[in-house]
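A.B. asks: For reference, the sequence and a predicted model appear below.
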Amino acid sequence: MSGWACGIAGCDATFDAVEETVVHQTLDHDGHECRVCGAVVPEGYFAIRHALDEHTRAEFVRAYDADADAVRERERVRAAVEAEADLDAVRARVDADR
């Protein structure tokens, strides 16, 4: 059984490594347009990171009609990815595949 699921609605892809999951989200899915600022960022982990780094929790909640549980879930996903992923390797792989 694979340890990492894509997590993007409608996608049931799973992967053994978190890096493969983030690369998949970045390369195999359309970009995500941020509802707060309009920036287009890769879907999945990078969209979560953008929302948490660039905007306040209140901005996220208002723009996405979310609640505190949704924010905490995204914070949990981000922490899990960053605890295990070699993000420099992800960036290098994405850059090489583009």
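C.D. replies: Perfect, thanks for sending it.

A.B. asks: hey, let's count contacts and neighbours off CA atoms from now on
C.D. replies: Will do.

A.B. asks: which residues in the protein form strands?
C.D. replies: Ranges of strands within the chain are 4-5, 14-15, 32-33, 40-41, based on DSSP state E.

A.B. asks: what residue is smack in the middle of this structure?
C.D. replies: Tyr45 (1.5 Å; Cα atoms, centre = their mean).

A.B. asks: re the thing from before, want to throw the strands of the chain into a markdown table with distance to Arg49 and mean neighbour count?
C.D. replies: Listed next are the strands of the chain as a markdown table, based on distance: least, Cα to Cα, whole Å; neighbours: other Cα atoms under 10 Å:
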| stretch | distance to Arg49 | mean neighbour count |
| --- | --- | --- |
| strand 4-5 | 17 | 16 |
| strand 14-15 | 20 | 16 |
| strand 32-33 | 12 | 16 |
| strand 40-41 | 10 | 16 |
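
A.B. asks: got another, please set it beside the one above:
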Amino acid sequence: MPGWTCGISGCRAAFEDVESAIVHQTTEHQRHECKVCGTVIPDGYFAIRHAFDEHTRAEYVRAYDADSEDVREREQIKETVESTADLQSVVDRING
């Protein structure tokens, strides 16, 4: 049974492992332009990581018209992915 779903724009693609979900998000969906700094990055996990590693929570809230629940949800996703995923294998798979 798949344990991970994509979740971008209602995409419900399901995957056995988190690495496959991240690869899918990176290769099958349009890139995301950060509303804080304009950097173009893959949507999904990499966009969340960018937002919270490169910007303050306040910048994120203002730029995305978000609230504390939005921030907590994305921080939880980031934490769960980072505690589960082999991110080097994701990079290797994306780079072929």
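C.D. replies: Everything's here; your move. What you see is a predicted model, and the numbers here were worked out from it, not measured in a lab.

A.B. asks: Next, the TM-score between them, please.
C.D. replies: Once superposed, chain against chain, the TM-score is 0.98 (TM-score structural alignment, normalised by the length of the second structure); 96 aligned residues with a Cα RMSD of 0.6 Å.

A.B. asks: Roughly how far does the residue nearest to the centre of the first structure sit from Arg72 of the first structure?
C.D. replies: The gap separating Tyr45 of the first structure from Arg72 of the first structure is 14 Å, by Cα to Cα, to the nearest Å.

A.B. asks: my guess is Ala66 of the first structure contacts Phe60, does it?
C.D. replies: Yes: assessed by Cα atoms under 8 Å, Ala66 of the first structure is found in contact with Phe60 at 7.2 Å.

A.B. asks: Between those two, which has more neighbouring residues?
C.D. replies: Applying other Cα atoms under 10 Å to Ala66 of the first structure and Phe60 shows that Phe60 carries more neighbours, namely 21 against 14.

A.B. asks: Contact partners for that one?
C.D. replies: For Phe60 of the first structure, the contact set (Cα atoms under 8 Å, 6 or more residues apart in numbering) comprises Val36, Ala51, Ala66, Val71.

A.B. asks: who's in contact with the equivalent of Thr5 of the second structure over in the first structure?
C.D. replies: Superposed on the first structure with TM-score structural alignment, Thr5 of the second structure falls opposite Ala5. By Cα under 8 Å, 6+ apart, the contact list for Ala5 of the first structure reads Asp12, Ala13, Thr14, Phe15, Thr21.

A.B. asks: which residues are contacting the top helix by length along the second structure?
C.D. replies: Determined from DSSP state H, the single longest helix within the second structure is helix 68-84. Contacts to helix 68-84 of the second structure, defined as Cα under 8 Å, 6+ apart, come from residues Val18, Tyr45, Ile48, Arg49, Phe52, Arg57, Val61.

A.B. asks: Emit the ChimeraX select command for whichever of the residues you listed are buried.
C.D. replies: The ChimeraX selection below is limited to those of these classed as buried (16 or more other Cα atoms under 10 Å):
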select :18,45,48,49,52,57
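
A.B. asks: with the contacts of helix 68-84 of the second structure in mind, which one is nearest to Arg93 of the second structure?
C.D. replies: Nearest to Arg93 of the second structure among the contacts of helix 68-84 of the second structure, counting by Cα to Cα, is Val18 at 12.8 Å.

A.B. asks: Right, I'll leave it there.
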